[in-house]
Every structure is written in structure tokens, then in C-alpha cells.
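Novice: What would the 3D arrangement of this be:
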Amino acid sequence: MQDWLFKRGRRERVIDWLSLDSKIDSTIAESWERFRDVWNAGTSFFSRFKITGWKRLLNEAASEGLSLGAGGFVVMYALAIPAFHEFNEGKFLTGQFAVKFLDQNGNEIGKRGILHNDAVPLDEIPDAMVKAALATEDRRFFEHWGIDVYGTFRALATNLQANEVVQGGSSITQQVAKNLFLSSERSFQRKIKEAFLALLLESRFSKRDILKFYFDRAYMGGGAFGVEAAAQFYFGKSVRQINLAEAALLAGLFKAPTKYAPHVNLPASRARTNEVLNNLVEAGFYTAGQVHWARVHPAKTIETRNPNSPDWFLDWAFEEVQRIAAGRGAYVLTARTTVDLNMQKATDEALTQALRNYRGNRIGSGAIVLMETDGAVRAITGGPDYGESQFNRATHARRQPGSSFKIYVYAAALENGYTPTTSVRDASRSCGRWHPQNYGGSHGGGGRMPLWNALAKSLNTVAAELSFAVGRDKVIEMTQRVGITGIRKTCSMALGDYGISPLEHGGGLATFANGGKLAKPYAILDLVSSKGDLVYSRDRDEPEAPQVVERKVAEGLNWMMNKVVTEGTGQRAQLDFTNVAGKTGTSTGPKDAWFVGFTGKYVGVVWLGNDDNRPMSGGTTGGVFASPVWHSFMSVVHTDMNIPTIPGLQPHPVQVSEQQRIAAIHPEGAAAGPETQRTSSSLMSDQARDALRKTAAALRKAGGIAEPPPSTTPNSTGSTPGSPPPPPPNKRADGTVPADHRRATLGVAQPPLDGTPARAVP
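Specialist: Here you go, the predicted structure:
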């Protein structure tokens, strides 16, 4: 059988390699020739566009410009993303609610809502008001596209020439963007956001809409937002009725309402008004003769300002009202709040004085929160000057708490087997490349000490090791239970490397101050509609606070925090009439200084720093600078000795001594219990009680009623009823009694809130 693989006795080749090689060579040669033809054709075609000389130079410049423009677009888009995140449509809808606020006793303390929003349409705002604002703030408003480049360079040149900031470069649109979405911190990042938001506003709204936003949202001093509320506040009439002089005064307030408010500084206000009138002439809106009458007949203001308006508190309370009332169908409301105006004044004065004293330490800002141990907020000071910046640092600024965060780390440790006397070592393991070190730079000496002593000394190494040993997830879970959100799991989280607002920090601290029950900060006691219907009542609508931390854990932590104040870094916060528990805190830089602490009655939080995050002077710590501020207002807000005992501590010796003194004077009151004692000694003075007796006797005599038999029981002053009361000891020449003596004599100590006897932790 002849095999097809063989021919003439030889194997026939299956693949003809010579033929394949020939085909490959020919294909490559043909492809190359074809490519050369296409290349030559293309070259011939594009050679028609070859340019030389100035045309080529222009083309190269255009090409480079296009490349740089593309790169610049990418960079600008990256910078614009944070600004776009700030844009919130809800900011335009604040006119939905109109709220009148009362203090807890029913006295009106302020208003928020549509009163200072869109009460007057733009068409009804006088021409003088519109022109005065444009001439002073942004003459090219209807010409630019959100950013007045020419005006910015003009202001820069003017400021350089004067060697100080005398003229602003922000357009009206940029100011609207700042008022709606941003804080007033002076930083490059804020200016970038402001510029992009201005462009976004110009693309979304008309010039008339933006001008209306400006007239409605600008702060005009005295707690008034917008020109309508300002006209009512300063002149007692609608903005529709103001004249040129009054319009010029209002326009002068846009720059610095506190500085130029007529109630604050009348000469400065008059000078600023004349400057606005000059601007009207320079801009060509009025002639010199037309503004002359306004110069010789300046605006007359009425006295309606409430210097004690708790504006920081009201801003936050208004946010709370909107949250609570959402979906309830009522928009004109009266809200009874938790604020105490005397305490508000004390915190305001404490921060103002501190910033004045600490000016040399490069501390430019601060915030204070004061609340009761159940979360009822009594005072909020959100910054150094509400007129200059309405950004509420107490409620909205998230700053690094530093070592004050350690209270949550130690609380987690106490929940997981540690006790205040557990022996710990001044050392810690590393976490990646991070090595914890104590204040001053040491990495720990390795010595052993009880847990409470490590907290009192604020050792970073021990806190970091506790977070690793207990588990950082458990520390985060602890913060969430007490109402603090946003803490992230990092190596240095035990040292407070993530931001917390002072209000949130105060709520977390109050949870331990009351024995472990959740103390979410609140401002509203009840809401009543315009028809008189009770829309919301805290007692009715809010559930009982849950126990989120075991009482023994809270007691142990409180005992340790008391050691911080008596033997540790917070000694400047000690009060001589009651126990204090607290913790100091200082962030890296130092950029933040804190003291958070409480008595048996009040919780106080103090933060000091700078809005632009600039470091303070070296050596600035919470223990040295924030603790004295806390002490200054806490010494004032405790007006009597009716202070519960902190869970985990024994009553303060001064309180025990005062209770024994009252019991010796009023043995029947002592038997009746603390409530009776409190009524007889705290709520009414001896002078008032004697005056009431005399009035009752006079009424009986006038009505022919027989006098009751005289009592021989001595009163609290040691005299019999009817005899003139002796003058109080330590009385000053002006008739007042020193605060320290007043605190020591007005009341008595009270047992813990839950009625259980206080006990010390070993």
C-alpha cells in the first residue's frame, strides 16, 4: 500500500518552509511599501499646514496654553470639590419657622426665624438702601460674575498703601456665600471655598436673588439678621420707611456690626455713616447736595437693645426647634428654653476676660458650654464676639480634645476589669511607626503606679496602652454610648486625635457626672403653637434617659477625675466649697487647650485656641490656661450650697460643715429633711422673712384681727421674731455680701440625685 507521505522512496514534506518564507518576505515588503506610501501622503498633506515665524510662535503659545489650561482645570476642579460639599439647598429655607424664645421662667429672651429673613420683598426695599449697600460693599455687583477681580486688586493696593486692612475685596456674592455656608475664620482654604461658592451662586440665581439673600442674611448687630429686622431694632419701623440717613447707617453695619452699631459706639457709627454717604457721591448715585441733608440730620435710634441676649444659645436652640418641630405642622412657635441669663453672662465674661489676659500667648478664640448633669444647657458662649462672627464654636467646631479624651479610654478600661488602684506601667507598645510619648518628649520611664495616678498625671503612654489592651473598638463603642460620634480607629486615638465639639464633649462628660445615664444636651422644654396648642413637651414626649454606663464604672471614673483636680494637672480648677472632677487636654502644636469638668450640679467645658488652627505659644496647656477659666465662671454660677454629691465621692467638708451648722440652728428643719431646710434657708432671706412678718402684722391690725401669740423659737439669725435682723457678716460698704461668704451661707448640701448614699472609691 502506497503511503501518501512518501514519494520516490522519500518522506514528502508536510510544511513547505521555502514557500512560507517567501510569503512572509513578500508580505513584509508590501506592507512597508504601503506604509511608506501612506506616510508620504500624510506628510505631503500636513506640509500644507506648516507655519514659520510669528505664526509658529503664536501656535506654540496656544498649544502650551491649552496644556496648562487643561492642567489648571484639573487643579481648580480639585479645589472646588470641598466648596461644592459645603453647598446645601436647605440653607435657603430658614424662613419656614418663626420662633419666640422664653427663658425657663417665661420671660422673652429673643426671636429667630422669618422675622429676619424675607419679610420685605426686594422691590419694597427703598432705593436709598440698595444704592448705599452697592456703593459701599460692591459697586460693580451687576457687572461681575461673582468675583470682582478689579475690585479685589483695588482693595489690595489700598491696603498695601495704608499698611493695614482698610478695604475689603469680597463681592456681595462672596459675602452671601460666607453668610450661608461658611464660618468667618480667616484662612486661605475658606477664601477658596468662598470664591467657588460665589461662582456657583451666580450660576444658580439671578443678581436680584443674590442681592435679596444679602439683605436678608447679613448680621446687623443686636441679634438682628437682615435689613428689615435691623430697621425694626434700631429705628422701630420697617425698612420700607427709612430715609437716606438711616439707610446709610444700616449700610455701614455690613462691614462690622459690633464696631459700628450706634448703641455700642455712636461716634464710630456716625463716622461710618459719613463714609457711606461719601461712597454714594463717589459712585455717582447721589450728588453732594442730595446727601448734605443726611449729614446734618443723622439717624436717630431707639433704645431697644437687649445687651444680655444669649445669641449663641438662641442660634443652637433654633436649630433644635427646627429638628423637633419638623413634620408637626406648626411653624409659628413659642419655645421655653433651659437658658439661665445670669449664667450666660458669667460664661461670656469669663471668656472675654481670658482672651484679653491671654493675648500674649497667641490665643484668639474660645468657647464655653455650661449644662446640668442631665444635659439641660444653661449657657453657651460660642466665640469671642458674636457681632464679628456668628460661627458657633461651642456647637459646630470639631477640635482635637487632646488628653481630655482619655476619660473615655479609662471608662472603657474600668468596664473591662481595671480598677482605680490597678497597677499600670508607664510604657506602651508601638503602633506601626507611631510611638506614644508623654508631655515633654519621654517615652515613659517604665515605673509602676496606680491607674488613678496615671490619669492625674495625664500620661500618654498609659492611655495608649490601655486602648491597645482593652481594644480601640471598645473605646469607640464607649464614646458612641455617651453620645459622641465620628471617632475613628487610629493608633493615637487615645490621645484625642479626632475632633469633638465642646457641646458633644460636655454631654459625654455629663453622663458620668450623673452616675451613668445618657445626658444628651437639650435646650427646649416645650413648644407652643400660635393657637396655644402644646406641640412638644420634653416631660411628655421624651423617654427616660437610659443607663448607658454602669454606675460603679461612673463612680470609679469620677473618683479618678477628682484626683486630677486635687493632685494632678487640673488643680487650678479647684473650688473651695464643693468637689470638682475633671480632665485637662492639650492637642499637638499646641493648637487646642481644654478643661472639662463638673460639680455635683453643673458640667462645664472650656476650649481655647484659634479659628485658623494656628498654634498657640509654646507651653500653653489646658491645665494652665483653660482650668482657670472654668474656675472663674463656676465660682459664680453656684449661688448656694444646694449641690448634690458627685457619684463616687464623699460630700465636701465645707458642705458637711454647713449642713451641721444649719442643723444646729434649725433642729426641727434638720428633722424635716433637706427639702425643708432648702426652703427655709435658700429660697427666702431672713430680711425678707422679717419684712413679711411686719406686713402681715400691719394687715391684721388694719382688719381688726388679733395678733397670734409671740413665738420664742429663735430664727436662723439667733433673734426672736419681730426683732430687727442683725447685719450679715463680712458686709461691704456698699451693702453687698462677698460671693464667697454668700455661697457658704445660703443653703445646705443635698444627697445624691438617686437618693443612694455617696461612697468613696478605694
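Novice: drop to CA atoms for contacts and neighbour counts, all remaining ones
Specialist: Fine.
Novice: Is Gly597 located within a strand, as I assumed?
Specialist: Yes: remark: Gly597 belongs to a strand, assigned using DSSP: H, G, I helix; E, B strand; the rest coil.
Novice: for the longest helix along the chain, packing partners?
Specialist: In terms of residue count, the longest helix belonging to the chain (DSSP state H) is helix 54-86. For helix 54-86, the contact count by 3 or more Cα pairs under 8 Å, 6 or more residues apart in numbering; DSSP states H and E identifies helix 188-204 as packing neighbours.
Novice: Next, the buried residues of the helix it packs on.
Specialist: 190-202 (16 or more other Cα atoms under 10 Å).
Novice: Please apply the same query to stretch 300-319.
Specialist: Those would be Ser309, Pro310, Asp311, Trp312, Phe313, Leu314, Asp315, Trp316, Ala317, Phe318, for stretch 300-319 by 16+ other Cα under 10 Å.
Novice: Pull up the distance across it, start to finish.
Specialist: Using Cα to Cα, to the nearest Å, the span of stretch 300-319 from its first residue to its last is 34 Å.
Novice: Go ahead and name everything in contact with that stretch.
Specialist: For stretch 300-319, contacts defined as Cα atoms under 8 Å, 6 or more residues apart in numbering pick out 99, 101, 109-113, 222-223, 233-236, 246, 262-263, 337, 339, 341, 344-345, 379-382, 386, 390, 392, 395, 523-524.
Novice: run this one through as well so I can compare:
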Amino acid sequence: MDKPKQPESPQTENKSDDQGKQKIFDPREQAIKYKAYRHIFSDKDVKKGLDEKSIIRKIKKSKSLSGRYRQYLEMRDDDNRGSHTYPWQNPFNRFLFWGAYWIPRFMKWGSLLALALFILNYIPGPTQHIIEVLIARSVYDTAPIERLPDDLETYAHSADIKDSRGAIIKSYGKRKVTQQIPAAAQKALLACEDHYFLPHPGNTWYENLFLIHPGVSWLNLVGAVKDTLQGDPRGASTIVMQNAKKILGNEKRTIANKLEEIIIAYMMVAKFGKEKNLNFYINTVPVGANIYGFPAAATNYFKKDLATLNMQQLVTIGSFIPNHNRQIAFYEIVNGKNFSDLSPALQGHARSAINKINLALTHLWKRKEIADDQYRSWLLTDEESIRRIGFRDFRSPLYGEEEWTSWNVIKEVSSRTYTLNGREISGTQLLLDEKGAVSIETGTDLALVEKMKVIIGEFLESSYFKEILASSNQGTWLRDKERYTSRGLTPPYTDFNSFLEYLQHNINVGLLAVNQKGEIVAYVGGKEFLQTRNDEKDEEEDEAPDPSETAAGTSAGKSSNQKAVIIDIMNTKAKITPSSTMKPIIAYYAMVANNAKMSDRFADKPIEYKYVASTGRQTWLPRNWYNYDANRPMGHEYNLLEAQVISVNTIFARLYTNPLLRNAMLQGFDQVGLDYSKEDAKYWPFGIGSSAVSVQQWLGIYNAFLDGQYRDPSFVRRIQINGKTIYDRDQDEQYAKIPLFDSKKEREAEMNALYEVCNRGTGSAMKTEFKHHKNLVSGKTGTAPMNKSALFISHFNPYRDRQTHKDRTLTMLISVTTNTGGFKSVGTSGNAPAKIAGRIYNHLFQQELQEMMDKNIDKAKREDTHFRNNQVYWANVNRYMDTLLTGKCGNTLISDNIIGVDDYGEALVQILNSNTKIYTGRDDVFSQLVQYYCDQEKMVRMDSAPAN
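Specialist: Have a look, this model is predicted:
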């Protein structure tokens, strides 16, 4: 190809004529043109060849380019100019120039670099995802992002509810890794939530090669964006991203928050590893209302340890993430409903859970984690397949027995606001959002609660209680059967034996205990059951309140034939009929307002004689629990003490008719804020204690007998954040002491009467269960009309000297009732609750006695080498103590004269005395000690009465 014609320089045209058309070859001009040509005609153009038109066009462009470049050089030579112009005036040409030069080179080497980084980032081995992590690390180090904690268990927020011994009742901070997770639970969780969190031999090669993510799944993120744009919004968070969300506290779905979670997720895997992140998630993920983590779910849903659950049960727990409505829908089905009985919303939740469970099981089956027969039997198809999962028989879909403490604590904490660093925060913020370690201390003793449940269960199954039910219902079951048949209904039993089985199944026991400060120490809300309410009017409705309104609490259901969960006894709305437990309060106000004394005598005489429809005849009202006969004739006089011991209704009904007494008592009730019916209070002479009052407040009133001061019962003792107290019950005005029984002389007289009720009156039924109860238990029994419920409220301290051991005093309410209407009896005179109390108090007494003996014997071993090295002496001590506990002096028990752990402690000190050396086997000296205690029965000692 010929070289293009070079354009003539303007300088040449200005030469003189004698030069003519001679061309001047200026080297500089030639260089300028050469540089212009180099950018116009590439080597590729030369080799390819150009047509004439293209050559002319390019030459024109070269002239323009060379002219501008020459102008640029001339301007550079001009020293008077302060700035220089680029060789081209049009910026677009400059862009084209650099684009044409650099973009191909950038694309070439950039593609090679990207390919190398991709291979380096995703090839399995130590370098996998290293580039993503390095980028995340760069952002983490430079951007203002929340710093990671030193340990996953110490991130920003936690809230622990503790019992009186410091044991964790519940952790609501979502940070505590409570235990190592079984491999099966890990596999089930990953099958439900994240298939590509860990490599697996069952995956295809490309899944393990490319889809196993480093804590962030970009494939899932892209899919979520696509689905969201198409109108089907969904999340794309991996397990680690959800952990990051907990640590950051991000609640709002914003792009900034999501980017922050992505960076933190990368760093969490880099710092803690996938295994710790997985265990942290499984231990802390919400799997139900107030249920965090798989271990808690295993207890709540199946009442088993996590390690004992099968794969179907594990994926069922996983299916409740994050939609707790699925769990509610399942429990509706477990409790007997069909899909057609559920609301449309619950139907959707149930089918969503089924779909998630079946998909997870299919995934595990394909990976050969479960056998073929297991897979086929575990797939969910209908309601019955859901019931076969093995959910525990607990009827409330939200809260089981283990949750009742934490649930009531949450309600109490959330009911008030708190001041922290000069700002007000709500209880909800304190539990869920406040930075720091929140510690909520309660007075509850969980070990005691569990022991009480065992004691109650054993008593209800005992042959003794079955005999009580049989003897109490011989004459009532036919009346109850007639109640059904007269309405055209089929009774839920066929004969007396099946009636007793039906009755026992519906017996409910409620228990609540507080210490002298009013802190709730123990509780049992009764069996978990469903209450069926109907509009049938009980024939005894005028005398017997609806049992569902009594000790077990109030029913949550209102409509006809509606099943509803009974509210537990700790609920502040729960009410109870106090019945005869009203009498000691009337006796106290009789002494205060009417100047009565315990020795004053009153006639056993009803107030009126009228026709009662339920009996079909004229009846004296109010009625006693006994019939008048030669031994107990109408009009017989009893002193105020004996009237309480044998619980004479008529005497206290007549006392209550006195306006001074009535006004003083009701004024005291109003002063402490007792929830009672003022209208019913007008008619109490004809039904003492027959209208319902608040359970907790009534227990608080009985607690006031100890020192005269009323305190509202509560759970929360103290709240701290990072060791700093922000709430103390003792400083809370809501729980300030209210003077109630503030007349000390009359209060102490009444306390002695309460001791006598338990020593030899209606409360002495406990003696078969707790033979050491004398002067250690004070209280009163009560029985509702028709014996449909029995009540026992009592004080107990294992020490004779209560004042020295105030922290050991309990005030406890026990109610035994039936949660069905009709004619049914749970026993008379508080028999069942008194015996349950006796078993509980015996456990506490024996526990305290053993601790005292261990302490004194260990002390003797340290101080007396002669005793320390002789096991025969240790055996002698145990033999002598057993004699004091079980032996007799004449026809009476020695223990009748040794009251409390402190008295036994004094006897043990004598046995271990290094001077007398009774422990060496000196039976003669021990006999003198026994005689000393036996002689106490013959002596009138001022200190024999219990110290209050």
C-alpha cells in the first residue's frame, strides 16, 4: 500500500515565490505527522488494506489531529501561557481515544484476573471463599460496623430469670449456648433451614464444589430478590446471617441492615467457625412463644431430652421456625380437631408446617440419613399422622408447666417501667432490647416445686385418696347421673367405678406458697386440662359456685360448649371460695372490735329456719358440717377457741352479724385492696366464705397473721443489669407493708388458735403424713358446699422458734377441687389438702433435720478425734436420733415433746457432748435424756407454746 500523501504545511505556503512549489521537509513536522498517522493507520489496517474513500477520510482526520497536536506543542513553547490545552478540543474525542486504547486491555487482563480469583475463591480446600472473606474483612476494618463479641455467649443482650438458689429458670437473651447439640438435631435443622451450610457425602460433586456457602449464600440472595420483585417476598438469611441479626439487634428490613448482616456473617464464620455458629443457632432460635432453642422445645413439646428425639420430632421442631402459628395449629389437631374445624388461617399454618416437615424428611431420605420404612411412616398426610408425632399431653399450645414461672415473671416485669441511666424503659424493652446482662431474681425454689408435683401426683394416685373419693360419693353419683339423664344427655360413666375414674381424672390441685416477705416460693397450677363450659344450670348453683371460678383459676372460655385452657393458680385474676378459712379472721375482729376473748362462750344456734329447694324441706340456715344429735345438740356453747378447732359455722355467722365486727373486717379488706363482692358480703352470715376472692390476696392476708403486715405476693425479688440493681422488691411502694392484724395480743391469740386447729382440729388430718407437725403448722381448712372443693391455708416453719428462723417460714394455700359441675365430692374438712400439705411439710422438715444433723456431726468430727475415727459411734448417734423421732415414752411418742429442728438440735448436742459421751453407747445416760423430754408433758411450761 502506498504511503498516504502528506499534507502541506501552512508555513510552506507562505514562502517566497522563488521557492515555488518546493517542499520543505521539517523533521519536527514529519514527526508530528508520523504520530498522527500512527493513531490513524494501525498495523491491522495496513495488512488488511483500505479503500480510497477510507484513506481520504482518515487523512482528513489525520490533518485535524496533526494540526491540533502542533498547536499544542506551540502553546507549550509559549512561556507566557499559564496553562496548556490538551491536543484535542472535543472531550468526546479524548474519551474515544482512551477507551479504544485501554478498554480492550482492561477486558483482557480483568477477565483473566476474575477467573483466577473465582477459581481461588470457590475451589474446595483452605482457600475456598477466601476472597469474599477478605473483602468482608476490609469493609469490617474500615466501616463503622458493630464489633463482634469475644465469644458468642457474651454478645450485647441477655436476660436470665433465676430461682432463689441461682438456678436458671429461663434465658430470654437469645445468646446462651446451653449445651452441645446432638448430630441428629444438627442434621434436622439443616434439612429444614439450610441445605448447603456444610458439605455432605450425599451431595452431588457440584453442590459441594460451588453451593456450600461461607455463611452468606449469594445464590439464595439473588433468588430472594427475584421472587420479591415478582410479588412473592421471602427472606434469604442463612443460619449465620440470623445469628448476626441477633447480635446486631437489627429488626428492620433495610438494605443497610442487610449489608451489615452480610459483613458480620462472614466475620462470624471466620472467627468462630461453622460448628459453633450452628450450635449457637440451635440453642437460641425461637421455636415457640417464650421457647428458645431445641433443648427447651424438646422438653416443652415432648417432655424428653433432645438426644432422645427421633428425626421426625426434630424436623417438627424445625418446622416451627419462624412461624409459631404452625405450632398452635398442630396443637389444635393434637387435641382432637380436624383440618375442617380450624380457621382458614390455621389451616394454612398447619399445611405449611406439613409441607416443611415432608420436604425436610425427603431431603434426609435422599441423603440416606433415615431408612425407607421410617421415611414412609413419618411423612405427614392427615390429622392422625400429626397426632402420631408424639407430642406430650399438655393442652396449652403456648405454655407448659415448666414455662409457668417464666411466663408469670414476664407478665410481672412487663407491667412496670424502669429507670436506667436517667431514662425510662419498659419491661418489654428490658427483656428483649436493653444492652447488657439482665438478671431477674425470683424467690421461687424450682427444686421444691418439682418435689411438690411429685408429692401431689403420688397422693392423687394413692389408695387412700381413692377411698376418700369412694366414701364421699356413695350418695352423690346417682344424683349426678340423674342430672345428665333428666336433660337427655348421656353420662360420661356407666357405673360407680367408672364414675370414680371419671371424677379422679378431673380432680385438680392448686398450690401457692410464699415466704414471710410475700415472695412466691413455690406453686403448682394443677393438672393441665381443658374446661368445657355449658349453659346448664347446676342444681346447687345457689350454694356452690362454678368450680372453674375457684382454686384452679378462671376459665378463659365464655361461650357455650367452648373448650378453653384453665388459667393457672398464679394468675392474679384467679379466685377461690375461702369458705371456713374466713372464720379465723372473724375471730380476730371479734376480739378487736367486740372485745371478745378466746375463752368467751357462744351458742351453736342457726339464724333462721326456711325452705330450701335443693333439699326439698325446711332447713336451718346456716348449716353446720355436722348434724345435731345428743353429743352436739343445738344451742350447745363453745368457747371461741373450740369453735375454730371444730369449725362451727353458726357461731361465726352470728358473730359476723355484729355491725362493728363486720365494718372493721371489711375495712381491713378494703385497706389491702382485696378483690371481693361487696354485695355478697351482705349475705355472708348465710354463707361464710361462699363468694370468690383473689387467690393471691387471700394467701397474703393469711401471711399477715405472722407479723400483722399484709404484703402482695409477687415473683420478682430483684433486677440487675451488669451487676447494677435497677429494681428491688423491698423498695417498691406497690409491695409496701400494710398494717392489717396490727393488734399484737389478739393476733398472737389467734395464731395459737390456728396451731390448735392443726394440732387437734380439722387440720390434724396431716398427722398420718407428718407426725412431727405439732406446733410447727398453724392454719385453717375449708370446704365448699357439697364438698366440691377443699382448701387448706397454713403456716409452716421446721423450727419451734420461728422468730430466729424467719427465712424458713412458708405460708401455703392448697386447694383440691373438681373441674366438672354436678354432684361430686372431693372429701370433707379439707382432708385431702391437709394431707398433701403434711407430705410437703414432712419433706421440708426431714430435709432441714438432715442438714442440721450433718452440720453438727461434721463439727463433732472436726473437734473430737475420739469421735471422728470410730464408725460405731456414728451408728450410735443415728440410733439415738431414730429413737427420739420414732420411740415412745409410755403411750405417747417422744416426738410429741420435742418440737422442731432446733429442739432436736439441742438433743443432738447432748448426744455428741464430749463430757457425757452418750455417743459411745451409754444407753443409761441417753435414757435420762429421753425421760427429760417425756416429763415435759407433765409440766406446764410457758415456752411450750410456739414462738410466733
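Novice: What's the TM-score once they're superposed?
Specialist: The pair, once superposed, lands on a TM-score of 0.52 when counted by TM-score structural alignment, normalised by the length of the first structure; 479 aligned residues with a Cα RMSD of 5.5 Å.
Novice: Would you check the span in the second structure matched by the longest helix of the first structure?
Specialist: Alignment of helix 54-86 of the first structure against the second structure: no match, by TM-score structural alignment.
Novice: going on from that helix, what's the next piece of helix or strand?
Specialist: From helix 54-86 of the first structure onward toward the C-terminus, using DSSP states H and E, the following helix or strand is strand 98-102.
Novice: Mean distance between that following strand and the second structure after superposition?
Specialist: Superposed on the second structure, strand 98-102 of the first structure shows a mean distance of 3.1 Å to its aligned residues (mean Cα distance after the TM-score superposition for the first structure).
Novice: Tell me the buried residues in that strand?
Specialist: Those buried within strand 98-102 of the first structure under the rule 16+ other Cα under 10 Å are Ala98, Val99, Lys100, Phe101, Leu102.
Novice: Val38 of the first structure: which of these is nearest?
Specialist: If you rank the buried residues of strand 98-102 of the first structure by distance to Val38 of the first structure using Cα to Cα, Ala98 comes first, at 77.2 Å.
Novice: That closest one is in contact with Ala325, isn't it?
Specialist: No: proximity of Ala98 of the first structure to Ala325 does not meet the contact threshold set by Cα atoms under 8 Å, at 11.4 Å.
Novice: and for the two, which residues touch both?
Specialist: Tyr331.
Novice: so which of the buried residues of helix 188-204 of the first structure comes closest to Pro757 of the first structure?
Specialist: Distance ranking of the buried residues of helix 188-204 of the first structure against Pro757 of the first structure, using Cα to Cα, places Arg190 first at 53.3 Å.
Novice: Just give me the match in the second structure for that closest one.
Specialist: Using TM-score structural alignment, Arg190 of the first structure sits opposite a gap in the second structure.
Novice: Who are the contact partners of Glu194 of the first structure?
Specialist: With the criterion set at Cα under 8 Å, 6+ apart, Glu194 of the first structure makes contact with Ala83, Gln174, Gln175, Ala177, Lys178, Leu182.
Novice: And these, which is closest to Val603 of the first structure?
Specialist: The nearest member of the contacts of Glu194 of the first structure to Val603 of the first structure, counting by Cα to Cα, is Leu182 at 29.5 Å.
Novice: Counterpart of Ile607 of the second structure over in the first structure?
Specialist: Aligned against the first structure - with TM-score structural alignment as the criterion - Ile607 of the second structure pairs with Arg429.
Novice: Let's see which of the contacts of stretch 300-319 of the first structure end up in strands.
Specialist: Secondary-structure check on those using DSSP state E: residues within strands are Val99, Phe101, Ile109, Gly110, Lys111, Arg112, Gly113, Thr337, Ala379, Ile380, Thr381, Ile524.
Novice: Neighbour-wise, which one of those leads?
Specialist: Of those, Ile380 is surrounded by the most neighbours, 32 neighbours in total, counting by other Cα atoms under 10 Å.
Novice: ok, how many other residues are close to the nearest residue to it once chain neighbours are set aside?
Specialist: In this structure, Ile380 of the first structure finds its nearest non-sequential neighbour in Val369, 4.8 Å apart by Cα to Cα, 6 or more residues apart in numbering. Residues lying near Val369 of the first structure (other Cα under 10 Å) number 28.
Novice: for the one 4 residues further on, same thing?
Specialist: Other residues within reach of Thr373 of the first structure, judged by other Cα under 10 Å, total 29.
Novice: and if you look at the one 5 residues further on?
Specialist: Counted by other Cα under 10 Å, the residues lying close to Arg378 of the first structure total 26.
Novice: Show me what it lines up with in the second structure.
Specialist: Correspondence of Arg378 of the first structure to the second structure, assessed by TM-score structural alignment: Val521.
Novice: contacting residues for the residue nearest to that match when sequence neighbours are not counted?
Specialist: Nearest residue to Val521 of the second structure in three dimensions, chain neighbours excluded: Thr444, at 4.0 Å (Cα to Cα, 6+ apart). Contact criterion Cα under 8 Å, 6+ apart gives Asp163, Ser164, Glu519, Ile520, Val521, Ala522, Phe715 as the residues in contact with Thr444 of the second structure.
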